[in-house]
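1. Can you look at this prediction? I've put the sequence above it.
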Amino acid sequence: MEMQLSQRSMLKTTLSKELTQAISLLQYSSIDLLSYIEEQAIQNPLIKVEKKEESCLKERLCSKKLLLFL
């Protein structure tokens, strides 16, 4: 009778809800991110979004600064 000893290592990574959301937000374009923030501000009365227009960028896209107050 031959005996054999083996060992197996397993690593399982789980993402928290916040980390999953952060990864998702990092994939948004600037326009999509702006839309998402505005939607969240409508749904959450504690978020105040203040828009300030700046000059147009070289690509002829206007940028907006968002100030979030929590």
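-> Ah, there it is.
2. From here on, just use CA atoms for contacts and neighbour counts.
-> OK.
3. quick one: the helices in the chain?
-> Under the criterion DSSP state H, the chain contains helices at 17-26, 30-43.
4. Would you mind finding the most buried of the ones you listed?
-> Greatest average neighbour count among those goes to helix 30-43 (a mean of 13), per mean count of other C-alpha atoms under 10 Å.
5. one step back: need the helices of the chain in TSV (columns: distance to Lys51).
-> Formatted as TSV, the helices of the chain follow (distance: least, C-alpha to C-alpha, whole Å):
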stretch	distance to Lys51
helix 17-26	20
helix 30-43	10
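6. okay, now the one to match up with it:
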Amino acid sequence: MDSTLRSNLSVGMPLDLLVYRNNSIDRVEAHRLEDGDAYFRMIRERWSAAPSAAHKAIPAPDWLHADAD
């Protein structure tokens, strides 16, 4: 959701969220994420940090410094 919000100006808050439980269409939970929603802010921060952390965790290839020997 956050990527869509950032890349498409026609998509914005509030976001309406529906949760369907496995094997049950009767127990639908609805929630509206408004501007400043603490849970959405936490997800946005973690989602933004995750690709950067994954990139930093990838070790350099062995061949990168092969000419230094």
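-> Arrived safely. Keep in mind the model is a prediction, meaning the values are calculated, not measured.
7. Mind telling me the TM-score for this superposition?
-> For this chain pair, the superposition-based TM-score is 0.25 by TM-score structural alignment, normalised by the length of the second structure; 28 aligned residues with a C-alpha RMSD of 3.6 Å.
8. returning to what we had before: for Lys64 of the first structure, find the nearest of the helices of the first structure.
-> helix 30-43 (8.7 Å; C-alpha to C-alpha).
9. quick one: the closest one to helix 17-26, angle?
-> On the basis of axes from the mean of the first three to the mean of the last three C-alpha atoms, to 10 degrees, helix 30-43 of the first structure is oriented at 140 degrees to helix 17-26.
10. Quick one: list the elements packing against helix 30-43 of the first structure.
-> In this structure, helix 30-43 of the first structure makes packing contacts with strand 48-56, judged by 3 or more C-alpha pairs under 8 Å, 6 or more residues apart in numbering; DSSP states H and E.
11. Just want the angle from the strand it packs on to helix 30-43.
-> Using the same axes, to 10 degrees: strand 48-56 of the first structure against helix 30-43 is 150 degrees.
12. what's strand 48-56 of the first structure in contact with?
-> Strand 48-56 of the first structure is contacted by residues Glu38, Ala41, Cys62, Ser63, Lys64, Lys65, Leu66, Leu67, Leu68, Phe69, Leu70 when judged by C-alpha atoms under 8 Å, 6 or more residues apart in numbering.
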